[in-house]
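> the following block contains a protein sequence and its predicted model.
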Amino acid sequence: MNSANANARTIFGTPKLPARHATVVLPMLLSILMTCIVSAISTLMSDGIDIGLWLRSWAVSWPIAFPTLLLVLPLVRRATAALVRAPEQA
């Protein structure tokens, strides 16, 4: 194992997680960003700038989006593989 990689740190100074955690970290970050943006736009369109209402709607939508992504991501990967050519090996 590469010692430089073992000592890698995040931008927050904490040690990076092992690669096996990527299957949970990716949908977690994706769901956080997605629900944050969608709930902000929805709140802005319906009620104007209301931070409290936006935070409430985000707090409701994220716990639904994260497990949903965990369940559907494997299906989406398979559907993508069925629609997109595999990259050619050099």
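The structure has been received and is ready for your questions.

> make it CA atoms for all contacts and neighbour counts henceforth
Noted.

> pick out the residue nearest the middle of this protein.
Note on the chain: the residue nearest the mean C-alpha position is residue 30, at 1.6 Å, using C-alpha atoms, centre = their mean.

> element containing that one, please.
helix 22-47 (DSSP states H and E).

> got another one to weigh against that:
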Amino acid sequence: MQKLPRSFTPYVFSFYMATIMALLMCGTIVAVQAGFGPGYWASVFKTYVLAMPVAFCCVLLVRPLVLRMVALTVAH
């Protein structure tokens, strides 16, 4: 399997982080608001379609800030 160049690391990280977090958050929010009834997964998917691109952009934007905050609080 061919891998992406190292320069893509921030984008790949952001994509994976956004994918996982958006799915977890959509699943949680739908469960809290509507419960685990019929149509649960359809509702999760419907919200995920909106949330994932938003999460991806947000992770890209805040990543540099978070890296700086970590550097300020964790000893090297």
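That came through, no problem. Being a predicted model, the structure only gives us computed values, none of them experimental.

> got the buried residues for stretch 50-64 of structure 1?
53-54, 57-58, 61-62 (16 or more other C-alpha atoms under 10 Å).

> correct me, but residue 30 of structure 2 touches residue 40?
Yes: under the criterion of C-alpha atoms under 8 Å, residue 30 of structure 2 makes contact with residue 40 at 7.2 Å.

> burial count for residue 20 of structure 1?
A count of nearby residues for residue 20 of structure 1, using other C-alpha atoms under 10 Å, gives 8.

> that's a strand at it, yeah?
No: per DSSP: H, G, I helix; E, B strand; the rest coil, residue 20 of structure 1 lies outside any strand segment and is helix.

> just give me the match in structure 2 for it.
Residue 20 of structure 1 maps onto residue 7 of structure 2 when the alignment is built from TM-score structural alignment.

> can you check residue 63 of structure 1 too?
For residue 63 of structure 1, the residue aligned by TM-score structural alignment is residue 53.

> which SSE is that match in?
Per DSSP H and E: helix 40-73 holds residue 53 of structure 2.

> elements contacting that helix?
Applying 3 or more C-alpha pairs under 8 Å, 6 or more residues apart in numbering; DSSP states H and E, one finds that helix 40-73 of structure 2 contacts helix 9-34.
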